[in-house]
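K.L.:
compute the structure for the input listed below.
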Amino acid sequence: MAHKPQIKIPATYMRGGTSKGVFFRLQDLPEAAQQPGAARDALLLRVIGSPDPYGKQIDGMGGATSSTSKSVILSKSSKPDHDVDYLFGQVSIDKAFVDWSGNCGNLSAAVGAFAISGGLVDPARIPQDGVAVVRVWQANIGKTIIAHVPMTNGEVQETGDFELDGVTFPAAEVQLEFMDPAAEEEGAGGSMFPTGQLVDDLEVPGVGTMKATMINAGIPTIFVNAEDIGYLGTELQDAINSDPKALARFELIRAHGALRMGLIKHIDDAATRQHTPKVAFVAKPAPYVSSSGKQVAATDVDLLVRAMSMGKLHHAMMGTAAVAIGTAAAIPGTLVNLAAGGGARDAVRFGHPSGTLRVGAEATQQNGEWSVTKAVMSRSARVLMEGWVRVPGDTF
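P.N.:
The predicted structure is shown next:
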């Protein structure tokens, strides 16, 4: 029996923030995969190495975690006053499923650099030295991200001394501005707080009723108090990820929160929407030792946050969830704001399993409705490898 040979597709493997992913220019994809649909999904699944019942993604570019099972497609922007359109696909590890329902805030840090190097940004907008301002249209959620990319001698400056907890080596700082980050999710009426409340009583059968702040900002996120679900907020990955009962409880919370937020119509629909919403638990500052062995003092942070991603506790913090944290922290009365001490604030530094992260947000209230003009944080990014990825010719 004859088998089709492999085909090769231009691609770049990049780290952005605390995530890694395979980046493509839309024009470089096979014609069948240049449009959304089954062919595109099948291609990305094969590139990343999913579905893998072993959970290792050995036969692909994925790293067997939610942070490393990612794909990005970029093209010159079709939107006025934007440089590049950015589409993010979260690839399931053990299922034949690509989730297009949200953004990846960490990989957003790599989008500007890839767009410049890939010829997707007008050369007239790129300084020889200094900072290139790349206007990104985030196509998954219909939002603008402004990336400030350092340039040296006409090339993207990737090396530097900016340190990011959760990333081993320093690199050049990339500042990101998430403009008007309140997500306009279907069913949520475009509201930052889809239930109309800063804090709700969320009833989860089999778990109980708990206070929850459910917010659409950066990515739909359900915040609960750590103590209400039996945690301290200082937990590292293994404390949660090695406990199947805990993971099942978090999935129940996520599913019922999604239903309450109007993101799904039936509780069973949560299984086909793995990337969103996120679930995070918050606590007041307390000392702990990070996953790298670094001591984090209570005085180093304003609050503690742990977040779930694709069914597991994240090793650091998703960039989009950091936007949600910064936004919620800026609004007095949310669980995030209360954990940080309450009151008005325009930035917080929170503790996560790998260390700390600072995020700022500008929130205003008009006619009883809260809005956020932008959230700001710094990440870093660099190219790890570039060339071609190969997949069997009968993949799609």
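
K.L.:
contacts and neighbour counts: CA atoms only from here.
P.N.:
Will do.

K.L.:
what residues are up against the most centrally placed residue in the chain?
P.N.:
Geometric centre of the chain, nearest residue: Cys104, 3.2 Å, by CA atoms, centre = their mean. By CA atoms under 8 Å, 6 or more residues apart in numbering, Cys104 lies in contact with 88, 318-320.

K.L.:
endpoint to endpoint, stretch 31-39 covers what distance?
P.N.:
By CA to CA, to the nearest Å, the extent of stretch 31-39 from end to end equals 9 Å.

K.L.:
contacts for it?
P.N.:
With contacts defined as CA under 8 Å, 6+ apart, stretch 31-39 is touched by 26-27, 40-41, 43, 396.

K.L.:
likewise stretch 344-351?
P.N.:
Contact partners of stretch 344-351, identified using CA under 8 Å, 6+ apart, comprise 285, 296, 300-305, 326, 329-332, 340, 356-363.

K.L.:
tabulate the contacts of Cys104 (a markdown table), appending distance to Arg125 and secondary structure.
P.N.:
As requested, the contacts of Cys104 are exported to a markdown table (distance: CA to CA, whole Å; DSSP: H, G, I helix; E, B strand; the rest coil):
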| residue | distance to Arg125 | secondary structure |
| --- | --- | --- |
| Phe88 | 24 | strand |
| Met318 | 29 | coil |
| Gly319 | 26 | helix |
| Thr320 | 27 | helix |
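
K.L.:
please convert the residues you listed to JSON lines, extending it with neighbour count and distance to Ile73.
P.N.:
As requested, those are exported to JSON lines (neighbours: other CA atoms under 10 Å; distance: CA to CA, whole Å):
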{"residue": "Phe88", "neighbour count": "26", "distance to Ile73": "7"}
{"residue": "Met318", "neighbour count": "26", "distance to Ile73": "19"}
{"residue": "Gly319", "neighbour count": "27", "distance to Ile73": "18"}
{"residue": "Thr320", "neighbour count": "25", "distance to Ile73": "18"}
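
K.L.:
circling back to that earlier point, how much space separates the residue nearest to the centre of the chain from Tyr13?
P.N.:
To Tyr13, Cys104 is 15 Å away according to CA to CA.

K.L.:
now the second one, please; I'll put the structures next to each other:
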Amino acid sequence: MTFKPQIKVPATYMRGGTSKGVFFNLSDLPEAAQVAGSGRDNLLLRVIGSPDPYGKQTDGMGGATSSTSKTVILSKSEQADHDVDYLFGQVAIDKAFVDWSGNCGNLTSAVGAFAISNGLVDASRIPENGMAIVRVWQANIKKSILVHVPMTNGEVQETGDFELDGVTFPAAEVKLEFIDPADGDGALFPTGNVVDELAVPEFGVLRATMINAGIPTIFVNAADIGYTGTELQDDINNDEQALAKLESIRAHGAVKMGLIAHISEAAARQHTPKVAFINKPMTYLASSGKEIHSDNINLLVRAMSMGKLHHAMMGTAAVAIGTAAAIAGSLVNLAAGGGQLSEVNFGHPSGTLTVGAQAILQNGKWQVTKASMSRSARVLMEGVVRVPEVN
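P.N.:
The predicted structure is shown next:
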């Protein structure tokens, strides 16, 4: 029997925020993977090492968590007044499935650096020293994002003293601005309500704020589902019954948000929506052992990603948190103390994060023009990734 040799695909392995992923220039991909479809999905699955029934992704670049099982494809933008088109693929660990339904806010912080370093941004827009503003078109959700990339002597500056909870070492600060972050047709609240009653068989009727901003997200009060909002990963992720109940909230919420027609379809849409549970500030110990004091935060948030409690906070979910906090009467706003809130600092399992949003009420409907936060990013490895040839 003759076996085909491995192919080499130019790639860059990058950390963005509290996530890691394999970045590709669209033109470097094999021809079959340059267009959406099974050829692309099969290549990315093999690169990451999925599906893996052992759940370790040992034979690929994935790190066996939702935060490290990610892929990014970038190309020069086809949109007016944008520099780069950004396509994100969330790769399932134990299934042959790539979810293209949403964005990764964390990896967005690495998009600008990759785009500049790989010649996807016009040289006239890149200062020798100072801040390059990369205009990103997020192709999954069709939204604009501005990525502020520090430049030193004509090179992307990756080192610095900006500290991000959930990331061990400091790096250069990368500011992100999510323009008009409401998902889809611009409706922040797909049901028309800031707070809904969500029927979930395992819990009865839950109060929920369901919002399309950054990424579709379902917020519920921690106390209503038996939690405090101070939980760490081991408190949730080792409890299969708890995970099933949280997935039920996600499935029923997805139906109510109009994202799927029936809860049975939720399994084919694992990346979105997200489920997050919230509470008023309480002092707790983060996963690093650091004490997060209640006086230093506005609220507590814990979020689920790909069926597990996230170790920190997804960047897109942070946008949803900041947006919901800015809207009076939402569960997030109420947990943060209520009133007009243009910025909140929330506690997550790894520490804290500050996010801001600008919200206005027009003709009886809430609109958010911009949400912002800071992350960091750096190249971990670059060269080629080797994969057995796939169809």
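
K.L.:
which stretches of the stretch 1-150 of structure 2 form strands?
P.N.:
Using DSSP state E, counting those that start in this stretch, the strands assigned to the stretch 1-150 of structure 2 run over residues 6-16, 19-25, 70-76, 84-91, 98-99, 130-138, 143-152.

K.L.:
list the helices and strands the first one packs on?
P.N.:
It stands for strand 6-16 of structure 2. strand 19-25, helix 105-117, strand 377-388 (3 or more CA pairs under 8 Å, 6 or more residues apart in numbering; DSSP states H and E).

K.L.:
quick check: which of the ones you listed is nearest to Asn129 of structure 2?
P.N.:
Closest approach to Asn129 of structure 2 among the helices and strands packed on strand 6-16 of structure 2 (CA to CA): helix 105-117, 13.4 Å.

K.L.:
who are the packing partners of that closest one?
P.N.:
Applying 3+ CA pairs under 8 Å, 6+ apart, one finds that helix 105-117 of structure 2 contacts strand 6-16, strand 19-25, strand 143-152, strand 155-156, strand 174-179, helix 315-325, strand 377-388.

K.L.:
mean deviation of the shortest one from structure 1?
P.N.:
Pointing back at strand 155-156 of structure 2 there. Per the superposition on structure 1, strand 155-156 of structure 2 and its aligned residues are separated by 0.1 Å on average (mean CA distance after the TM-score superposition for structure 1).

K.L.:
the second one too?
P.N.:
Here the mean offset of strand 19-25 of structure 2 against structure 1 after fitting is 0.1 Å, by mean CA distance after the TM-score superposition for structure 1.

K.L.:
for the longest one, same thing?
P.N.:
Compared with structure 1 after fitting, strand 377-388 of structure 2 has a mean deviation of 0.3 Å; criterion: mean CA distance after the TM-score superposition for structure 1.

K.L.:
ok so, going back, now intersect the contacts of stretch 344-351 of structure 1 with the strands, please.
P.N.:
296, 303-305, 356-363 (DSSP state E).

K.L.:
residue range for the top helix by length along structure 2 in structure 1?
P.N.:
Ordering each helix of structure 2 by length in residues (DSSP state H) puts helix 240-256 first. Under the alignment (TM-score structural alignment), helix 240-256 of structure 2 falls on residues 244-260 in structure 1.

K.L.:
which residues does that stretch contact?
P.N.:
195, 202-204, 207, 214, 222, 240-241, 264-268, 270, 277-279, 308, 311-312.

K.L.:
now which residue in structure 1 aligns to Arg386 of structure 2?
P.N.:
Matched by TM-score structural alignment, Arg386 of structure 2 corresponds to Arg390 in structure 1.

K.L.:
how far away is the equivalent of Ala267 of structure 2 over in structure 1 from Ala172 of structure 1?
P.N.:
Residue correspondence to structure 1 (TM-score structural alignment): Ala267 of structure 2 is matched to Ala271. Separation of Ala271 of structure 1 from Ala172 of structure 1 (CA to CA): 38 Å.

K.L.:
more neighbours: which of the two?
P.N.:
Using other CA atoms under 10 Å as the criterion, Ala271 of structure 1 and Ala172 rank with Ala172 on top: 21 against 10.

K.L.:
contact partners for the more buried one?
P.N.:
Contacts of Ala172 of structure 1 by CA under 8 Å, 6+ apart are 150, 157-162, 380-381.

K.L.:
keep only the residues you listed that stay in contact in structure 2.
P.N.:
Using both residues aligned by TM-score structural alignment, their matches' CA atoms under 8 Å, structure 2 keeps these contacts from the contacts of Ala172 of structure 1: 150, 157-162, 380-381.

K.L.:
narrow these to just the buried residues.
P.N.:
150, 157-158, 380-381 (16 or more other CA atoms under 10 Å).

K.L.:
which one of those residues is nearest Ile58 of structure 1?
P.N.:
Ala381 (24.2 Å).

K.L.:
map the closest one onto structure 2.
P.N.:
Residue pairing (TM-score structural alignment): Ala381 of structure 1 is matched to Ala377 of structure 2.

K.L.:
state the span of structure 2 onto which stretch 209-223 of structure 1 is aligned.
P.N.:
By TM-score structural alignment, stretch 209-223 of structure 1 lines up with residues 205-219 in structure 2.
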